[in-house]
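Chemist: Turn this into a structure:
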Amino acid sequence: MHPMLNIAVRAARQAGNLIARNIGQQDNFEITTKNKDDLVTSIDKQCEKVIVDTLMKSYRDHSFLTEEAGLLGNPDSEYQWVIDPIDGTTNFVQGISHCAVSIALRHNGKTEIGVVFDPVLNEMFTASRGEGAYLNSRRIRVSNRDSLDGAIIGTAFPTRYRDRMSAYLVLFSRLISNCADVRRMGSASLDLCYVACGRFDGYLEQGLKAWDFAAGELILREAGGITTDFAGEEGYVKSGNLVSGNPAMLRCLLKVCEAQTLPAILK
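Modeler: The predicted model follows:
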């Protein structure tokens, strides 16, 4: 295993232990509301500190982009760790066993390492650029489904952009009319990993932040998937608007996204 990946896995497991011990135990932690749809707990902050401290022991000169603390470390470093200590905080608070630690490493802007750890199921998704994607050390691949017939698609509603909801509901209606079913799970990093290992056939979501998708997107890519924005371009890195799947499924999803819904969704 790549040394940096090995340390990221160690950091993810340490944070995951905190999540597993506290999930749903609201008497054990403080909860703060950042926005109507966005919670942070004292466990998020503890997990983040554990991750950053573990990584800093080996890579003190790197920079760290974290969901809760923002930018830490050396801002001029070629290396940047992108960290979401609990992706799916609302699930964690409510005791819904679908949340994850997400850690990615970027070198000069390119994601080189991705780790997504589900501590409840003890599932560790990992990838290094050019070396494939793995679930608990077993190689994974995206599904080979080539149409929406029978497909299971992961998504989420644009709660950060509620003015776009009516347009997104048109898209959702079109999607559900053409596929087998849709899942809204509440953890973007795990959604991407579920596409990577073939549990989902595709995934689309709007308004994500870098820490939501950096690790999962690399894992999906190393599993044979592709990610674009809703227009089929590479702007998702800045916009956080993601559509993912194998090449054939991506084309199907982009076709669903086009026409009259696209301008309203991306306004």
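
Chemist: From here on, just use CA atoms for contacts and neighbour counts.
Modeler: Noted.

Chemist: Could you give the separation of the host helix or strand of I113 from the chain centroid?
Modeler: Using DSSP states H and E, I113 sits within strand 110-118. Centre-to-centre, strand 110-118 and its host chain are 9 Å apart (C-alpha atoms, centre = their mean, to the nearest Å).

Chemist: Downstream of that strand, the next helix or strand is which one?
Modeler: strand 123-128.

Chemist: Could you point out the helix or strand that follows that next one?
Modeler: Later in the chain than strand 123-128, the nearest helix or strand by DSSP H and E is strand 133-135.

Chemist: what packs against that next one?
Modeler: With contacts taken as 3 or more C-alpha pairs under 8 Å, 6 or more residues apart in numbering; DSSP states H and E, strand 133-135 sits against strand 123-128, helix 210-222.

Chemist: The same query, at a cut-off of 6 Å, please.
Modeler: strand 123-128 (3 or more C-alpha pairs under 6 Å, 6 or more residues apart in numbering; DSSP states H and E).

Chemist: Can you give me the buried ones in the strand it packs on?
Modeler: For strand 123-128, burial by neighbour count (16 or more other C-alpha atoms under 10 Å) applies to M124, F125, T126, A127, S128.

Chemist: other SSEs contacting that strand?
Modeler: strand 110-118, strand 133-135.

Chemist: quick one: contacts for N108?
Modeler: E78 (C-alpha atoms under 6 Å, 6 or more residues apart in numbering).

Chemist: Would you mind measuring from it to L204?
Modeler: 26 Å (C-alpha to C-alpha, to the nearest Å).

Chemist: ditto for Y194
Modeler: 12 Å.

Chemist: which residue is nearest the middle of the protein?
Modeler: Nearest to the geometric centre of the chain sits S189, at 2.0 Å (C-alpha atoms, centre = their mean).

Chemist: which non-adjacent residue is nearest it?
Modeler: Among residues not flanking S189 along the chain, G216 sits closest, at 4.9 Å (C-alpha to C-alpha, 6 or more residues apart in numbering).

Chemist: Now show me the structure for the sequence below, then we'll compare the two:
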Amino acid sequence: MADVTDNLIDLCGRLRDAVLPALGTHAARAHTGVAVGGDITFGIDEQAEALLAQHMRERLPGWAFYSEDGGLHGAREPEYVLIVDPIDGTRPAAAGFESACVSIAAVPASEAPTMGDVVAGVVQEIKSGALFVAERGAGFSMRRADGPAIPFRPTPREDVESMFWSLGFRGRPAVILARVLEELIDASSVGGSVFDIGSAAYGVTRILTGQLDAYVDIGPAIIAAHPWAEAEFRRVGRGAVLCNSPYDVAATYLLCR
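Modeler: Prediction:
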């Protein structure tokens, strides 16, 4: 399993190196297409996806990978399938903010892998280089780019009024989302705080560092409870429902197990 994890760390590092110089540039914000999941592909996404395809072809030809923009590619009978978001937090990355990560998870190849099949997950902050690594059955580690460990400091906070938490408005109808979360937002916005930081991987890993208490994506639950709302999600998402997908949270799921 260590070899699998090492491969994920190597790929994370290469993707980070490829996009780091583009953070905050105007070229990073250019719209270059539409991803498989329906989101806009930005210039910085295209750069990362090209490096991902090259890396897999040259270094891991016996594996397959699924990415946000490119879908499923690689070996026809792979040993492992990687679930990759080369830039989780494309919009913060394009703006030059720190809340953007590379997120990669590995699952043994099967007909229908689930979250429970993830055997390794790696998240790396693009701007700082901080690395979060998890192996199933072997725990997890967090370290800064220069080597020192990042302390595991989950908050002991239990009251909603002082909660620091994150949500995401991208692709979600603002009025519907705010209406559902109204009481939680109002209760915590003064004694605590609510943030839209633009990256699920960054938000969830902040729970491990103690910077945030929770990450909330209630979009799928809204649609499940109120099917009529799907039309509004598709309106805002330009035809697609843009809630979090496995490539957004597969690695962080293992980190938090």
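
Chemist: still on that earlier bit, which SS class is the residue nearest to the centre of the first structure?
Modeler: helix (DSSP: H, G, I helix; E, B strand; the rest coil).

Chemist: With distance to A8 of the first structure and mean neighbour count added, can I get the helices and strands packed on strand 123-128 of the first structure in a markdown table?
Modeler: As requested, those are exported to a markdown table (distance: least, C-alpha to C-alpha, whole Å; neighbours: other C-alpha atoms under 10 Å):
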| stretch | distance to A8 of the first structure | mean neighbour count |
| --- | --- | --- |
| strand 110-118 | 7 | 25 |
| strand 133-135 | 14 | 24 |
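
Chemist: Make CSV from the ones you listed and add distance to V170 of the first structure to it.
Modeler: CSV is the format used below for those (distance: least, C-alpha to C-alpha, whole Å):
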stretch, distance to V170 of the first structure
strand 110-118, 32
strand 133-135, 34
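
Chemist: Compare those and report which one is nearest to D181 of the first structure.
Modeler: Taking C-alpha to C-alpha, strand 110-118 is the member of those nearest to D181 of the first structure, at 23.3 Å.

Chemist: For the closest one, enumerate the helices and strands it packs against.
Modeler: Using 3+ C-alpha pairs under 6 Å, 6+ apart: strand 110-118 of the first structure touches strand 100-107, strand 123-128.

Chemist: Kindly recompute the last result at 10 Å.
Modeler: helix 3-22, strand 79-87, strand 100-107, strand 123-128, strand 133-135, helix 188-196, helix 210-222 (3 or more C-alpha pairs under 10 Å, 6 or more residues apart in numbering; DSSP states H and E).

Chemist: Need these in CSV (columns: distance to V256 of the first structure).
Modeler: Shown next, in CSV, are those (distance: least, C-alpha to C-alpha, whole Å):
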stretch, distance to V256 of the first structure
helix 3-22, 36
strand 79-87, 27
strand 100-107, 29
strand 123-128, 29
strand 133-135, 28
helix 188-196, 18
helix 210-222, 21
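
Chemist: Select, out of these, the one closest to T33 of the first structure.
Modeler: strand 79-87 (14.9 Å).

Chemist: Which SSE is immediately downstream of that closest one?
Modeler: helix 89-94.

Chemist: For that next one, give me every contacting residue.
Modeler: Contact with helix 89-94 of the first structure is made by 19-20, 22-26, 29-31, 37-41, 43-44, 86, 95-100, 185-187, as judged by C-alpha atoms under 10 Å, 6 or more residues apart in numbering.

Chemist: OK, contacts around the residue nearest to S189 of the first structure?
Modeler: 102-104, 113-116, 125-127, 188-196, 222.

Chemist: Which residue in the second structure aligns with it?
Modeler: Using TM-score structural alignment, the partner of G216 of the first structure in the second structure is T252.

Chemist: roughly how far apart are its match and G70 of the second structure?
Modeler: 21 Å.

Chemist: swap in V19 of the second structure?
Modeler: 17 Å.

Chemist: residue ranges for the helices of the stretch 151-267 of the first structure, please.
Modeler: 165-178, 188-196, 210-222, 236-239, 247-257, 261-265 (DSSP state H, counting those that start in this stretch).

Chemist: closest one to Y134 of the first structure among these?
Modeler: Comparing the helices of the stretch 151-267 of the first structure under C-alpha to C-alpha, the one sitting nearest is helix 210-222, at 7.9 Å.

Chemist: which residues in the second structure does stretch 228-248 of the first structure align to?
Modeler: Stretch 228-248 of the first structure maps onto no residues of the second structure, going by TM-score structural alignment.

Chemist: Give me the distance between the two termini of that stretch.
Modeler: 13 Å.

Chemist: now do stretch 106-118 of the second structure
Modeler: Start-to-end, stretch 106-118 of the second structure (C-alpha to C-alpha) is 6 Å.

Chemist: Could you do stretch 15-29 of the second structure as well?
Modeler: End to end - C-alpha to C-alpha - stretch 15-29 of the second structure spans 18 Å.

Chemist: Buried ones in it, by neighbour count?
Modeler: Buried residues in stretch 15-29 of the second structure, counting neighbours by 16+ other C-alpha under 10 Å, are found at L15, R16, A18, V19, L20, A22, L23, G24, A28, R29.

Chemist: D3 of the second structure versus the third one, what's the distance?
Modeler: Computed as C-alpha to C-alpha, the A18 of the second structure to D3 of the second structure distance reads 23 Å.

Chemist: One more: the last one?
Modeler: Distance of R29 of the second structure to D3 of the second structure, given as C-alpha to C-alpha: 35 Å.

Chemist: same check, this time on G70 of the second structure
Modeler: 25 Å.

Chemist: same deal with E232 of the second structure?
Modeler: 44 Å.

Chemist: Have a look at those two and say which one is more surrounded.
Modeler: Remark: of E232 of the second structure and D3, E232 carries more neighbours, 19 against 8, as counted by other C-alpha atoms under 10 Å.
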